[in-house]
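Q: heads up, no residue letters with this:
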């Protein structure tokens, strides 16, 4: 069961599709094995970058079943939904299938601190005993959750055990949350997203790891391992080797397509298909990704990685 001590790399998994848009189950299996082999300590499925909103309700539960049956690490399932009934249905099914916890992002209709707090009170009540992750991603949700509101949710909702931190810029928020827990507030796990753009700085501020889907998940595992071992310089060297690709994949609107293309090039998934709405990459963009991959491999060799 997911709890406040979670750390490491919870990779945000893509959802592999066939060229006709059907779910590619063979690639699902291969992807799960790959993420774990590259150092994932957990997986998060049906998130925003997993194209959860493009799956039917009838498809979501089989995806959860397939991944939980295959995985040897904890699974977090995204259950964000416009209404609480749909959220509860998917959450209950996910937990029954062996998920460790669920993740909930706020709907864009929330405008005030009181509305956000009420929403997460209702979320905790709806989910029952299921531990949940509060996803703080204002760049996409358009909901800004102040530090004081997160602390109040944590104080009021014992089943909120993790923050998926994707505020941008948000390093000061991590520091503020850790300062509060040092002063006696309940300490929860903080795993960070944003494609790993600020991973090392986030760790230095007190984060427990990463929850993001960068197509080279080994980077995150290696950076965190080096940092945990006290070798910050080595962690910086590793991060620097991957930074051009991290930067390129972080492009708004293209990031998921780049991620899927890279995973397909690495042999992890068979196709880089995005479900509509969502298209592929131009030949020029693919060439740029390929060039970055070659340069990245050369740099890693020169560093002896």
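A: All right, it came through fine. Not measured: the values here are computed from a predicted model.

Q: for the rest of this, base every contact and every neighbour count on C-alpha atoms.
A: Will do.

Q: residues making contact with stretch 93-106?
A: 1-2, 61, 64-65, 68, 74-80, 91, 116, 119, 130-137, 141, 143 (Cα atoms under 8 Å, 6 or more residues apart in numbering).

Q: quick one: end-to-end length of it, please.
A: 21 Å (Cα to Cα, to the nearest Å).

Q: in that stretch, what's buried?
A: 93-95, 97-106 (16 or more other Cα atoms under 10 Å).

Q: a markdown table for these, including secondary structure and distance to residue 284?
A: Below are those laid out as a markdown table (DSSP: H, G, I helix; E, B strand; the rest coil; distance: Cα to Cα, whole Å):
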| residue | secondary structure | distance to residue 284 |
| --- | --- | --- |
| 93 | helix | 43 |
| 94 | helix | 40 |
| 95 | helix | 43 |
| 97 | coil | 43 |
| 98 | coil | 43 |
| 99 | coil | 40 |
| 100 | coil | 41 |
| 101 | strand | 40 |
| 102 | strand | 38 |
| 103 | strand | 36 |
| 104 | strand | 36 |
| 105 | coil | 34 |
| 106 | coil | 36 |
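
Q: presented hereafter is structure B, for comparison with structure A:
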């Protein structure tokens, strides 16, 4: 089994902001409390959903600090600390380590289009420089470069590289990762659409967008699967698919920010070049109806 610290439902947290773009620390702290109360197994600040790509270095560290302080050791904090520049990723990882996070999430370098041996050099340099567990993050839909299973297997031999968030949505890739990396390597889904089959293929959990508005539902799905109650887990999986489709109808995190706004847990605003969801539009109407259907909104 994978490291017990990296199993279950980890929420890829939105970052509440105001219309001026400033980070709302109080709303972020309330969000952390709501997530922990709902039973999530870990929290991920400053990932894709947290809009880390639009943050300054200081803002990035500030968000991680606010979340880590609010969590107070109750669940693991897996802090996004990736960059397409190896030196910057090392700097972010060092800063996160000083804040006491459990691990860092390190994304495949985007834009540069590195070869597979370049990926190995990048991730091993971070792992050598900072004595902190690393969860790799493969999301080729955003980075262009796809990290191949054989590359992950090579990296898994490093003592500080303990798992991967696989957002390919490809279950054959998930099976290859389990086969090549062994049972102790944490295999986390980065694709809410394929969560249940991912678990059945040998996955250990999910780093989820959907668990922002629906944390208890995702935790229940995971618990039911672990208890062998597959029919009930399947029913919950299909129940969350409509919400998943709606949340990804616009580029993430536009729709999930709107959903959290409807629930009173975040501002609606996202940073440019994204734009907020039109609350009078068809997608917003569908979101409201779905949240009500799931008993998340009165």
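A: Yep, it's here. Because the structure is a prediction, the values reported are computed rather than measured.

Q: picking that back up, among the contacts of stretch 93-106 of the first structure, the buried ones, what's the ChimeraX command?
A: To isolate the buried members of the contacts of stretch 93-106 of the first structure in ChimeraX, using 16+ other Cα under 10 Å:
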select :2,61,64,65,68,74,75,76,77,78,79,80,91,116,119,130,131,132,133,134,135,136,137,143
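
Q: now do the same contact list for the aligned partner of residue 254 of the second structure in the first structure.
A: Aligning on TM-score structural alignment places residue 254 of the second structure opposite residue 257 in the first structure. Residues in contact with residue 257 of the first structure (Cα under 8 Å, 6+ apart) are 272-274, 279-281.

Q: how about the contacts made by residue 137 of the second structure?
A: 105-108, 164-167.

Q: can you tell me what it aligns to in the first structure?
A: Checking TM-score structural alignment: residue 137 of the second structure goes with residue 135.

Q: just say helix, strand or coil for that match.
A: strand (DSSP: H, G, I helix; E, B strand; the rest coil).

Q: sorry, back to before: of all the buried residues of stretch 93-106 of the first structure, which comes closest to residue 42 of the first structure?
A: For these, the residue nearest residue 42 of the first structure by Cα to Cα is residue 100; the value is 9.3 Å.

Q: alignment lookup: the closest one to the second structure.
A: Match for residue 100 of the first structure (TM-score structural alignment): residue 102.

Q: do I have it right that residue 300 of the first structure meets residue 243?
A: No - counting by Cα atoms under 8 Å, residue 300 of the first structure stays clear of residue 243, with 11.6 Å between them.

Q: about what we covered before: okay, the contacts of residue 137 of the second structure in CSV with distance to residue 236 of the second structure next?
A: Shown next, in CSV, are the contacts of residue 137 of the second structure (distance: Cα to Cα, whole Å):
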residue, distance to residue 236 of the second structure
105, 28
106, 30
107, 29
108, 31
164, 25
165, 22
166, 22
167, 21
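
Q: which of those residues map to contacts in the first structure?
A: Comparing the contacts of residue 137 of the second structure with the first structure on both residues aligned by TM-score structural alignment, their matches' Cα atoms under 8 Å, the contacts found in both are 105-108, 164-167.

Q: that older thread, do you know how far the match of residue 100 of the first structure is from residue 124 of the second structure?
A: 18 Å.

Q: repeat for residue 136 of the second structure
A: 11 Å.

Q: so which helix or strand takes in the residue mapped onto residue 217 of the second structure from the first structure?
A: Applying TM-score structural alignment, one finds that residue 217 of the second structure aligns to residue 219 in the first structure. Counting by DSSP states H and E, the element that carries residue 219 of the first structure is helix 217-228.
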